[in-house]
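Q: After the sequence you'll find the predicted model.
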Amino acid sequence: MKSVLITGANRSIGLETAKQLSEKGFFVYLGSRDLEKGKATVKELTEKGFQNIKAIAIDVTDSASIYAARKIVDQEQGKLDILINNAGVLGVNPQTAAEVSIEDIQTVFDTNFFGVISVTQAFLDLLKKSDSPRISNITSGLGSLTLHSDPTWKYYHVKTAAYGTSKSALNAYTIVLAYELRDLPFKVNAIDPGYTATDFNAHSGPGSVESAASFIVKHTATDDNAPTGQFFSNDIEDETGISPW
C-alpha cells in the first residue's frame, strides 16, 4: 500500500484530499499541528467508512515536530510515496507592498515557503525509497508572475505582498527541486487547486473543495509518463491545466 503525507490536512482542501486518496487505496497520514484535533477528525472519517487514515502531528515551522513525524513514518512505513505540502497561511490584510511589515511577511514565508523546504528536505530520503515518489507543492494562481503582469487576468487587481510573493517563491523552489531530481523517478509539481470556497478566504471562492482536491489528486497520483517541474492550475480553462509561471 502506497503512503502519503499531507500537511495542513485537518480541514478544507487538505482534508478532502485525504479522503479522496483514502478512497483510492492509499495509506494517508493526515498532518495536523494539533494532534488531538487530527485524531478527532480521523475518528469522524473512520465512522463514515474511510480507512487507512492516521493523524500525525506536524508543524511545518517547527523542526522538532517535522523530524518527529518523519520518525513515525520511517518506523511504520520505511518509506514515503507521496508528499503533499498543503499547509499554508494567508497572513494579515491588507498586504500592500508599501506598508506590510517585515514581520508579517516573515510569518507567511515561514509556513508557505520555508516550511515546505523544511518538510521536503526532512522526508526526501524516505521518498527516494519509493518506486514512484511524488512531491506536490500546493500553490496559488496569485503566485504567477506572468498572470500578475497581465491586466486582462481576472484576478489582476488581487495583489498580496506577503501571500502571493510566498507562493511565487514556492514556485521557484519547485522548479529547482524538480530539476535536481530529474534523473530519479520523482514527479515534482506546483499545483494550484483554484479559487476555492474555504475558511481560508471566508468562503469567497467559487470553487468547491471536492473539485480542488480532485485536481490535486489528478496531478499527484500520476503514472511514470506524467510531467514534472510543471505548474498546474484548476483555474486554467484548457485541458492541460498548465499555468504560466
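A: It's in.
Q: From here on, just use CA atoms for contacts and neighbour counts.
A: OK.
Q: Might you report the residue contacts of the nearest residue to Lys39 once chain neighbours are set aside?
A: Excluding its sequence neighbours, the residue lying closest to Lys39 (CA to CA, 6 or more residues apart in numbering) is Ala55, at 5.3 Å. Contacts here follow CA atoms under 8 Å, 6 or more residues apart in numbering; on that basis Ala55 touches 29-32, 35, 38-39, 42.
Q: Kindly confirm my reading that Ala55 is in a helix.
A: No. Ala55: not assigned to a helix; according to DSSP: H, G, I helix; E, B strand; the rest coil it is strand.
Q: returning to what we had before: only whichever of the contacts of Ala55 are buried, select them in ChimeraX.
A: Buried subset of these, written as a ChimeraX selection, criterion 16 or more other CA atoms under 10 Å:
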select :29,30,31,32,35,38,39,42
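Q: Just the ones in strands from the contacts of Ala55, please.
A: Among these, the ones falling in strands (DSSP state E) are 29-32.
Q: Look up how far Asn112 lies from the most far-flung residue of the chain relative to its centre.
A: In the chain, counting by CA atoms, centre = their mean, Ala98 sits farthest out from the average C-alpha position, at 28.7 Å. Ala98 sits 21 Å away from Asn112, going by CA to CA, to the nearest Å.
Q: can you map out the helices along the chain?
A: All helices of the chain, identified by DSSP state H, fall at 12-23, 35-47, 63-77, 102-109, 115-127, 145-148, 163-180, 209-218.
Q: In TSV, list these along with distance to Asp224.
A: TSV is the format used below for the helices of the chain (distance: least, CA to CA, whole Å):
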stretch	distance to Asp224
helix 12-23	18
helix 35-47	31
helix 63-77	22
helix 102-109	32
helix 115-127	15
helix 145-148	29
helix 163-180	15
helix 209-218	13
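Q: The structure to be compared is supplied as follows:
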Amino acid sequence: MNNTKVAVVTGANKGIGFAIAHGLGTMGFAVAVGARDDARREEAVQQLRVAGVDAFGVALDVTSDDSVAAAATAIEQRFGRLDVLVNNAGIAGRTDGGAQDPTSLDLEVVSTVLDTNVFGVVRVTNAMLPLLRRAQSPRIVNMSSNMGSLTLQTGPILAAYAPSKSMLNSITVQYARAFADTNIVVNAACPGYVATDFTGFSAPRTPEQGAAIALRLATLSDDGPRGGFFDDEGVVAW
C-alpha cells in the first residue's frame, strides 16, 4: 500500500468543494472528486490535474445507497483506505411560492433538503467508515452553516435549509461521541458567506476562503477538538 494520504470530497466539482479538493491536493493528498454529474466531474478532475493535484473522479450521488456503496468500493480497490472525508455536498432547496416560509412550508422541499444535507452525510460517512478505520489519523469534516445555529439565527428565513444544518451539527456531535475512544476525529465547519452559484455569486468571500476552515479541520492533530463547530474565527455559537 502506498503512503499517499487519500481524501474524498463530496460535491467537489465546483465552488467550495472544488476549492477544498484543490487545497488538499496541494497538501499532497490524492483527492477523489465526488460528484453526480459525469461531465462536470471530469472537467473538475482535469482542472485539478493541470494545477498539479493527484485527482481522480468518483461517481457519487449522496442520495443513492447504491451510488455511495459503489464509490466506497472504488476507493477501496484503488487505495485500500481513506484518510479524510469531507462531506461537502449540499443543497439549499426550492424557495418559490413560500416553500421555505415556516407558515407555508413545503414538506416535500424539507424532505429533499434533508435527504442530501443530512441523510446523505450519514450514507457517505457510514459507507466510508471501514476505510477510515484503516487510516492512521482519520478525519471527517461536515460542511455546515451558521444558519443552522440556534443562537445566531443568521441569514434569510429558510425553514428547510437552516434546520438541515442544525441537524447536521447535532449528528456530528453524535458521531463524535461514538468515536470518542477511536482515532477518528469529526467536526463541523462553517465556510461563511461565499461567492458560488449557491449564493448567486453575490457573497463577499471566495471559495478558497470558505475552504480554509475545512482544510484546517481535515488536518487536525490527534489531540485536536472533536464534535465542534468552527469557522475561521474559531468556535461558532450553536
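A: Everything's here; your move. For clarity, every value in this text was computed on a predicted model and none was experimentally measured.
Q: need the contact list for the spatially most central residue of structure 1.
A: For structure 1, the residue sitting closest to the mean C-alpha position, by CA atoms, centre = their mean, is Asn86 at 2.5 Å. The neighbours of Asn86 of structure 1, taking CA under 8 Å, 6+ apart as the test, are 6-9, 14, 137-138.
Q: Mind telling me what it corresponds to in structure 2?
A: Counting by TM-score structural alignment, Asn86 of structure 1 lines up with Asn88 in structure 2.
Q: now swap in Ser166 of structure 1 and tell me
A: Aligned against structure 2 by TM-score structural alignment, Ser166 of structure 1 finds its counterpart in Ser164.
Q: thinking its match is in contact with Thr116, fair?
A: No. Using CA atoms under 8 Å, Ser164 of structure 2 makes no contact with Thr116, being 9.2 Å away.
Q: Check the burial of the counterpart of Tyr179 of structure 1 in structure 2 by counting its neighbours.
A: Using TM-score structural alignment, the partner of Tyr179 of structure 1 in structure 2 is Arg177. Neighbour count of Arg177 of structure 2, defined by other CA atoms under 10 Å: 14.
Q: Likewise for the one 10 residues further on?
A: The local packing count at Asn187 of structure 2 equals 25, with neighbours defined by other CA under 10 Å.
Q: Please report how far the equivalent of it over in structure 1 lies from Ala226 of structure 1.
A: Mapped onto structure 1 by TM-score structural alignment, Asn187 of structure 2 lines up with Asn189. Per CA to CA, Asn189 of structure 1 is found 10 Å from Ala226 of structure 1.
Q: Could you do Leu5 of structure 1 as well?
A: Distance, Leu5 of structure 1 to Ala226 of structure 1, using CA to CA: 20 Å.
Q: the more surrounded of the two?
A: The neighbour comparison of Leu5 of structure 1 against Ala226 (other CA under 10 Å) goes to Leu5, with 27 against 11.
Q: so who does Thr95 of structure 2 touch?
A: Applying CA under 8 Å, 6+ apart, the residues near Thr95 of structure 2 are Leu158.
Q: Relative to Ser166 of structure 2, how far out is it?
A: According to CA to CA, Thr95 of structure 2 stands 19 Å off from Ser166 of structure 2.
Q: same deal with Thr196 of structure 2?
A: For Thr196 of structure 2 relative to Ser166 of structure 2 (CA to CA), the value is 22 Å.
Q: who has more neighbours, the two?
A: Ranked by neighbour count (other CA under 10 Å), Thr196 of structure 2 and Ser166 place Ser166 first, with 20 against 16.
Q: unless I'm mixing things up, that one is touching Leu150, no?
A: Yes. Judged on CA under 8 Å, Ser166 of structure 2 makes contact with Leu150 at a distance of 7.5 Å.
Q: The equivalent of Ile66 of structure 1 over in structure 2 - how many residues pack around it?
A: For Ile66 of structure 1, the aligned position in structure 2 is occupied by Val68, per TM-score structural alignment. When counting by other CA under 10 Å, one arrives at 24 neighbours for Val68 of structure 2.
Q: Same check on Ala178 of structure 2?
A: Close neighbours of Ala178 of structure 2, defined as other CA under 10 Å, add up to 11.
Q: What of Ala135 of structure 2?
A: Counted by other CA under 10 Å, the residues lying close to Ala135 of structure 2 total 18.
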